[in-house]
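A.B. asks: kindly generate the corresponding structure for this input.
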Amino acid sequence: MTQIANDKPARAAGSAPAGSVVGGGLLLAVISATTFGLSGPLASGLLTAGWSPGAIVLCRMTVAALALAPFTIATLRGRWHLVARQKGQILVYGVLAVAGAQFCYFSAVATMDVAPALLIEYTAPAAVVAWMWLRHGQRPARLTVLGAVVAAAGLVLVLDLTSGAHVAWSGVAWALAAMIGATAYFLISADTGTGLPPLALAGLGLTVGSLTLGALAATGLLPMHGVTTPVTFAVGSPPWWVPLLLLGLVTAALAYATGIAASRRLGSRVASFVALLEVVAAVVFAWLLVDQLPGLMQLAGGLLIVGGVVAVKLGDRRIA
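C.D. replies: A predicted model of the protein is given here:
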C-alpha cells in the first residue's frame, strides 16, 4: 500500500485553494457522518423484526455496490490497471473496512446496547492517531491530544453511559472488532497515492465486501435469515424493503463515497474525528425513529464533540 494513512490534505497543481479544499472536505465529512448515523436505528428495527446481522449487511452492501457501479466504471474511465495495481488494498478495504466493520457493529448492536457499542467502535480516531505516531512518526500536537480527550468526554455524555447501560462481553468483543475495521476505513480512505478515485474505491470495496459475505453465506458459515413483515419504527411501519433500501443507498453508497472524498481532502486523523459526529446523528435518528429523546447531558456532549473536533483540526495545522 503506497502512502497508506496519508494525513495531509490533497494538494495538486492548479487545484482549488487550500481553504476551499478543507471546507469542502468538512462538508463531505459531515454528510458522511450524518448518513452513517442513520444505519444503527434502521438496523435495530430490522434486528427486532427478525433479521440476522449478516443478512442486513449483505443486503446493504449489495444495494450500495449496484448503485455505485455506473459511477465506479465512469470514474475509472478504462484505467483498470489501477485496480490491478491496488488489488491488495482494495481487498483489505472491502473485507476489513467495509464488510468486517459493518458486520461486527451490527453483531454488537444485536447483543448489547447501541450506546456502548458506538463508544467502543469510535475509539477508532484514537487508534488512527496512535498509528500515525507509531508507524509514520507523526507525533500528535498537544491540541490534538486535548481534542481527543474532550471528544471522548463528549461521547460519554452523548451515549449516557452514566445511567448504567448493560454491557455484554460478547458485544464488547464485536464492538472492538468493529473499531479495527473503522480504523482501517479511515487509514485506507485517506491514501492519496493509489490513483483510485473516491467513488471507484467505494464501489470496488462494497463489491468485494458483498462477494465476501455472499461466499460465507453460501458455505453456511454466516447465518442468514430475514422476514417480510413490516418493520416497526416510531414514525410508522414501512415494508421490510424500505429500511433495506435506505441502508444501501443512503447509509452505505452515499456515506462511503462522501467519507472517502472527505478523507482525501482532510487526511485520516481529522476525518476520523469529524466522523465522531456520527454518534450525535445516531442519537437524533434514534429519537426520531424509536422515540428516544436526548437529554440535556447528551446535548452538552454533542457540543464537547464539536469542540474536540475543532481542537484536533487546530492541532493538525501545527504538524509539519
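
A.B. asks: every contact and neighbour count from this point should use C-alpha atoms.
C.D. replies: Will do.

A.B. asks: SS state for residue 143?
C.D. replies: helix (DSSP: H, G, I helix; E, B strand; the rest coil).

A.B. asks: chain neighbours aside, what residue packs nearest to it?
C.D. replies: With Cα to Cα, 6 or more residues apart in numbering as the measure, residue 315 is the residue that lies nearest to residue 143, at 4.6 Å, once sequence neighbours are left out.

A.B. asks: quick one: the one you found and residue 142 touch, right?
C.D. replies: Yes - contact criterion Cα atoms under 8 Å: residue 315 and residue 142 qualify, at 6.8 Å.

A.B. asks: sequence B follows; please return its structure for comparison with A:
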Amino acid sequence: MSDRRKRVGVTNKMVAYIAAGVIHLVVIGLVVFNYSFKQEVEKVEAFDAEKISTVNASVIDDRKLEEQMDAIKEKDRQKKEQERRERERLEKLKRDAQQEQERIKELQEKKKQEQEATQELEAQRKAIALKKKQEEEAEKKRQEELKKKRAEEEKLRRLEEAKRQRELAEKRKRDAAEKARREQEEADRQRLVDQLEAEERAAKQQEADRRAGERTATVVSKFFADIQRKVEAKRTIDPSFETWRKSVVRVTVSPSGRVESVRTIESSGSPQYDQAAEAGVYAASPVPMPDANQFPDAVKRLENFELIMKHPNAR
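C.D. replies: Below is the predicted model of the structure:
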C-alpha cells in the first residue's frame, strides 16, 4: 500500500511540473511575439511615411503615384492579414492553454480521487488490523481460560486416580488371596480331569490309528488296482512271448502321479519282455493318485511301489 502511494505522488508531481513549464513557455512566447510584431509594424509605418513624403515632394506622373498607392494598399492588406493570423494564433495558444489547464484540473481531480481511495484503503487496512488484534486477544484469553480449566481437570483427575489406585490395590490384595485358594482347588481338580482325559485320548488315538490304517489300506488297494489296470492297458506284449513269463518292477512316482523311474527288480528271463513291461509303465504316466490333502499316508505309500508284470494271457 505504501509503495503504491509513493508511485502516485511522484507521478502527480511530474505532471504538475510539466504543466507549469508548458504554461510558462506559452506566456513567454506570447510576450516575445507581441514585441517583435510591434517593432516590425513601426518599421513598416516609418518606411511608408518616408516614401509618401518623398512622393509628395517629387514630381511624378499619375501612373507612378497609382502604383505607389496600390503598393501601400497591398502592404496594408498584408499587414491586416498578418494581424488576422496573429490573432488566430494567439486564440489557438489561448485555447491550448485553456485545454492544458483543464487537463491539469482533471489530473488534480484524479489525484484527489486516488488520494481518497488510498485513504479509504488505509482505513480498511487499519480496521482489519484492529479486528485481527481483537480476535487474537480474544483467542489468547480463551486459550488461557481453557488451559486453566484443563489444569483444574487434570488435578481432579489425579486425585480420583490416586483414590482409585488405592482401592484397586486393596482389591487386588483380597483377590490375590481368593485367587490363590481357588487356583489350588482348581489345580487339584484339573489334575484329576487331565488324568481322565489323557486316558480317554489314548484310547481314542488307538481307535483313530486303527481306522486310519484301515482307511489308508483301502485307499492304497483301490488306487493300486487302478494303476495296475492303466499300466496293463498301456503295455504292449508280443504274442510270441510265453504266457508263463512275468517280471517285477519297482516304480517311483511324484505326488501328482508322474512316473519318475521304472526299474526291473525281478526279470522274466527275457530282456525284451522286461523292456516292454517297463515301457508300459512309462506309457501309463501319469498314474491315478489319491488326494494328498485327504490321504497323505496313502500318497506316501504309493510314491514307491512294486508291480508284477504277468503275461496278459496268463492263467
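
A.B. asks: mind checking the TM-score on these two?
C.D. replies: Once the chains are overlaid, their TM-score stands at 0.20 when taken by TM-score structural alignment, normalised by the length of the second structure; 87 aligned residues with a Cα RMSD of 5.1 Å.

A.B. asks: hmm, back to that, more neighbours: residue 315 and residue 142 of the first structure, which one.
C.D. replies: residue 315 (19 against 15; other Cα atoms under 10 Å).

A.B. asks: which neighbouring elements make contact with the helix or strand hosting residue 117 of the second structure?
C.D. replies: Secondary-structure assignment from DSSP states H and E places residue 117 of the second structure in helix 62-234. In terms of contacts (3 or more Cα pairs under 8 Å, 6 or more residues apart in numbering; DSSP states H and E), helix 62-234 of the second structure is packed against helix 2-57, helix 271-283, helix 296-302.

A.B. asks: could you redo those helices as CSV and give each row distance to residue 158 of the second structure?
C.D. replies: Formatted as CSV, these follow (distance: least, Cα to Cα, whole Å):
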stretch, distance to residue 158 of the second structure
helix 2-57, 56
helix 271-283, 83
helix 296-302, 63
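
A.B. asks: between helix 271-283 and the helix holding residue 117 of the second structure, find me the angle.
C.D. replies: Direction vectors for helix 62-234 of the second structure and helix 271-283, defined by axes from the mean of the first three to the mean of the last three Cα atoms, to 10 degrees, enclose an angle of 140 degrees.

A.B. asks: out of the helices and strands packed on helix 62-234 of the second structure, nearest to residue 125 of the second structure?
C.D. replies: Between residue 125 of the second structure and these, the shortest gap by Cα to Cα is with helix 2-57, which sits at 11.7 Å.

A.B. asks: gap between that closest one and the chain center?
C.D. replies: If you compare the mean C-alpha spot of helix 2-57 of the second structure with that of the full chain, they lie 72 Å apart, counting by Cα atoms, centre = their mean, to the nearest Å.

A.B. asks: name the nearest residue to residue 274 of the first structure, ignoring sequence neighbours.
C.D. replies: Of all residues apart from its sequence neighbours, residue 309 sits closest to residue 274 of the first structure (Cα to Cα, 6+ apart), at 5.8 Å.

A.B. asks: re earlier: buried residues in whichever helix or strand the residue nearest to residue 143 of the first structure is part of, which are they?
C.D. replies: If you go by DSSP H and E, residue 315 of the first structure is part of helix 296-316. Going by neighbour count (16 or more other Cα atoms under 10 Å), the buried part of helix 296-316 of the first structure is 298-299, 301-316.

A.B. asks: what does that helix contact?
C.D. replies: Contacting residues not belonging to helix 296-316 of the first structure are listed as 140-160, 270, 273-274, 276-277, 280 [Cα atoms under 8 Å, 6 or more residues apart in numbering].
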